[in-house]
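Visitor: here is my input; please provide its structure:
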Amino acid sequence: MNKHTDSFYAHSVPNMPDYPQLQDNIECDVCVVGAGFSGLSSALHLAEKGFKVVVLESAKVGFGATGRNGGQIVNSYSRDVDVIESRYDQNQAKALCDMIFEGGDIIRGLIDKYDINCDYKQGGLFTALNSKQLKGLEEHKKNWERYGNDQLTLLDAGEVEQAVGTKVYTGGLLDMRGGHIHPLKLALGEAAAFTSLGGQVFEQSAVVSIDKGINPVVKTAQGSVKSKYVVLAGNAYLGGLAPNISNKAIPCGTQVVATQPLSDEQLKQVLTSDYCVEDCNYLLDYFRLTADKRLLFGGGVVYGARDPENIEALIRPKMEKVFPQLKGIKIDYTWTGNFLLTYSRMPQFGSFADNIYYLQGYSGHGVTCTHLAGKLLAETLTGHAERFDAFAALKHYSFPGGRHFQIPFTAMGAAYYNLRDKLAI
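Guide: Next up, the predicted model:
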């Protein structure tokens, strides 16, 4: 049986619900493969529109990146307005940029509508480590304001120190349309909302094959689902189920730790603002406080999704550089999780065989964009595909180096940009 990784998130959810294993041959309108945010958002939005939906999950709801990430509601995509407007034609760029804040709005809407208790806190802070990055944040603010975000404030070094409790940053950009959540609680709340509308979730029900056709049949070891449409939402955990799309992206791992709960004295020195924070480096660090006042700190990327032998040894030096006042603090939880990286760093949405859709490749910006993806998928199946097609029209490039060398080539590129960050060039 596939259980949740040994993370803070899994340990902090008492009475984790269990959904049944598929052991029958059933029929529905839409079969969704994967109970992460992409699949749950798709299922919930479709159920709200009256579709009969079945979700198949190989492990547990929120097992993958959905239940392991930093819990930050970060707007936009892994490539932002400046890159999008320079890379794509004017109409497509505008269509993509018009949606950059919608994912966060969807999350807040679902929390309110279904009364989901997921420890939501408002406010996200991007921090600069040098003057070049600070100038980039100034441009970032102007770009986001052009697309309607009027909740942005530039902070100087002193204001960042007051909010975060560290002297390492030269400034920052506060986004009050950002924030943070307990991602596993959010996923479980969305699954509960979906089933309350008549949807079905089956755990421990890995898909072994899909028979294509007018009514595709999705098969598991002990059952099958016949449907009008299939949605592949497994992301980095899709495996070899659809090699025609999985060969267009590579799985990567990121590492996270959670300290013991901070004392009242420590809380006076660390993140008094209770914002979530991420820095502007290519290989960025990110952190926030949990509801029980632990510091949750993540960073780094392992290309190819290998699990490091000693996560604490990788993360502790980063954490203590930002917060020397926490030197030696006990770390209670360490874990890693996989996300799917695309060459363009833009998400990959599309379809094949006319009735099989896929949503993948958020490249580290999955919390918000997955929720947008599910809404767009539901729009598409109700005859309004324009916004989905803005993403589907993006080209899906393979990584250079082929099957054997794409991971080392990508790691070399990341090392180059990491060196540029350190040299501030």
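
Visitor: switch to C-alpha atoms for all contacts and neighbour counts from now on
Guide: Will do.

Visitor: all helices of the chain, in order?
Guide: Residue ranges of the helices in the chain, as given by DSSP state H, are 8-11, 37-48, 81-87, 90-97, 102-114, 131-146, 157-164, 183-196, 243-246, 264-267, 311-322, 366-381, 386-392, 402-423.

Visitor: show me what the fourth one packs onto, helices and strands only.
Guide: Which is helix 90-97. helix 81-87, helix 386-392 (3 or more C-alpha pairs under 8 Å, 6 or more residues apart in numbering; DSSP states H and E).

Visitor: Phe202: which of those helices is closest?
Guide: helix 386-392 (26.9 Å; C-alpha to C-alpha).

Visitor: that closest one: how far from the chain's middle?
Guide: In terms of C-alpha atoms, centre = their mean, to the nearest Å, the centre of helix 386-392 is found 20 Å from the chain centre.

Visitor: here is the second sequence; please produce its structure so I can put it next to the first one:
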Amino acid sequence: MNLRETAMVQHSWYEASVQREPDDPPMQGSIEADVCVIGAGYSGLSAALELRQRGFSVVVLEAERVGWGASGRNGGQVLVGFAKDEPVVRQLGAADARRAWDISVDGVHLLHQRVAQYDIPCDLVKGYLHVATSTRKADDLDDWAASLQKDFGYHAIRAIPRAEVPGWISSPRYVGAAHDALSGHVHPLKYCLGLARAARAAGVQIHAHSRVKRIERGANPVVHTDQGQVRCRFVVAAGNAWLGDLLPKVTARIMPVRSFIVATEPLPESLVAHLIRHRCAVCDTNFMIDYFRFSADNRMLFGGRISNGKADPQALIPQMQHRLGEVFEPLARARIEYAWGGFVDVSMNRAPDFGRVDENFYYLQGFSGHGVALTGIAGQMVADAIAGQASRFDLFSRLKHFPYPGGAAMHGTWLRLGVWYHQLREMV
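Guide: Sure thing, here's the model as predicted:
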């Protein structure tokens, strides 16, 4: 782990609030397995768990330790759907877009099922609020909620009448809202560690501190680390923003974008109940989003402020506290006790990017901020595909993706242009 990434994770409330088991041992020597999975986050662990249930032997290689990347640092929002619905509908057509949407809903149900089946204590709460900061955006939000009901048959969401919005969220910033009764939030690291325990119990071999250096492709791939190798029949690349140069043509289609979260001191229960009804997770509909929720111990977890530069979470605390105070004036002076960040793997069209580089080499990436639930069902789909039932996986692999022009050197430029463009649109 380099110094910049140490700064991104070392002041995480998620890490401070869990008791980790000792790290899995590094990969050493030569191992044979049916499947080698790269990455011990949600998608990799989900694929490994599902593959074991289908009778495959599985080895998971993790460069750091379980849940070190986005799976252990994200906002914890458990969401149906995708970061952007339009490219899914446009490319797949109405009927197959409805199938894809239903699969995303299945992803939320799968998370709920796993929490119960494997007894994962991850502070699961149902209820999600989409909120709008202007009348125009509130109208758009109402239309979107109506279209989900009409076009996708998703009736867990409803637009909240404008006069009732203050009863759901006590902030003058928001003039419109929609409530999703199925989506919600979890403690993301607790959930990831629970998946890892379930995978180990099922017979999955997990090796931490085992960064993959190269992959020999072919009928029988060989995956190499510094200290060993895995000989296998199938490979699943589930490293998202951390695959580096292993699959350059694939990873060129995502931009790693940094997002930041702060956690306040524990707050009075009466204030928590007053600010957000039913402890829902909340996200606004702006391009530069604010997303937030209360933790089980009554901390406000407040996220936003995207970057792909060298920003230090500690240096951003004043900005984040100012934004928090703009949303909830009573929290303007709440003490910030933790600040951390991580990468979101954003595809150009913000649709998920699942596919194959060979018939026996699969990848999962491009969750674009909707990964807590979608990663789980993606892992199940890739396991089905390896087992010979590829219809759901192939549905998503039809989505076309293109590399960001100019490669990684231009990521900062594209991000700034995107921010400026959407800020101008939001001023209109």
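
Visitor: please state their TM-score.
Guide: For this chain pair, the superposition-based TM-score is 0.94 by TM-score structural alignment, normalised by the length of the first structure; 422 aligned residues with a C-alpha RMSD of 1.9 Å.

Visitor: can you tell me which of the helices and strands packed on helix 90-97 of the first structure is most buried?
Guide: Highest mean neighbour count of those: helix 386-392, a mean of 18 (counted as mean count of other C-alpha atoms under 10 Å).

Visitor: where in the second structure does it fall?
Guide: Aligned using TM-score structural alignment, helix 386-392 of the first structure spans residues 391-397 in the second structure.

Visitor: check the mean deviation of the matching stretch from the first structure.
Guide: Once the two are superposed, stretch 391-397 of the second structure sits an average of 1.2 Å from its aligned residues in the first structure (mean C-alpha distance after the TM-score superposition for the first structure).

Visitor: map Ala145 of the second structure across to the first structure for me.
Guide: Checking TM-score structural alignment: Ala145 of the second structure goes with Lys141.

Visitor: what sits closest to that match if chain neighbours are left out?
Guide: Leu152 (6.7 Å; C-alpha to C-alpha, 6 or more residues apart in numbering).

Visitor: show me the contacts for that neighbour.
Guide: 141, 145, 173-176 (C-alpha atoms under 8 Å, 6 or more residues apart in numbering).

Visitor: let me have the helices and strands packed on helix 90-97 of the first structure in CSV, extended by distance to Leu423 of the first structure.
Guide: Listed next are these as CSV, based on distance: least, C-alpha to C-alpha, whole Å:
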stretch, distance to Leu423 of the first structure
helix 81-87, 22
helix 386-392, 35
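
Visitor: and Thr285 of the second structure? What does it align with in the first structure?
Guide: Counting by TM-score structural alignment, Thr285 of the second structure corresponds to Cys280 in the first structure.

Visitor: just checking, that match touches Ser131?
Guide: No - Cys280 of the first structure is beyond contact range of Ser131, at 11.3 Å (criterion: C-alpha atoms under 8 Å).

Visitor: who has more neighbours, those two?
Guide: Neighbours per residue, other C-alpha atoms under 10 Å: of Cys280 of the first structure and Ser131, the larger number sits with Cys280, 19 against 13.

Visitor: from Glu265 of the first structure, how far out is the more buried one?
Guide: Applying C-alpha to C-alpha, to the nearest Å, one obtains 29 Å for the distance of Cys280 of the first structure from Glu265 of the first structure.

Visitor: residue nearest the centroid of the second structure?
Guide: Centroid check for the second structure by C-alpha atoms, centre = their mean gives Gly371 as the closest residue, at 2.8 Å.

Visitor: map that residue onto the first structure.
Guide: Under TM-score structural alignment, Gly371 of the second structure pairs with Gly366 in the first structure.

Visitor: where's that match relative to Ala233 of the first structure, distance?
Guide: 12 Å.

Visitor: ok, Ala390 of the first structure next?
Guide: In this view, Ala390 of the first structure and Ala233 of the first structure are 19 Å apart by C-alpha to C-alpha.

Visitor: which one of the helices of the first structure lies nearest to Asn69 of the first structure?
Guide: Across the helices of the first structure, closest to Asn69 of the first structure is helix 183-196 (C-alpha to C-alpha), at 7.1 Å.

Visitor: list the buried residues for the closest one?
Guide: 183-195 (16 or more other C-alpha atoms under 10 Å).

Visitor: coming back round to it: quick check: which of the helices of the first structure is buried the most?
Guide: Each of those was scored by mean neighbour count; the highest is helix 37-48, a mean of 27, by mean count of other C-alpha under 10 Å.

Visitor: which strands or helices does that helix pack on?
Guide: Other elements packing on helix 37-48 of the first structure under the criterion 3+ C-alpha pairs under 8 Å, 6+ apart are strand 30-33, strand 53-56, helix 183-196, helix 366-381.

Visitor: please produce CSV containing the ones you listed, extended by distance to Asp421 of the first structure.
Guide: Output for these, formatted as CSV (distance: least, C-alpha to C-alpha, whole Å):
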stretch, distance to Asp421 of the first structure
strand 30-33, 38
strand 53-56, 42
helix 183-196, 29
helix 366-381, 24
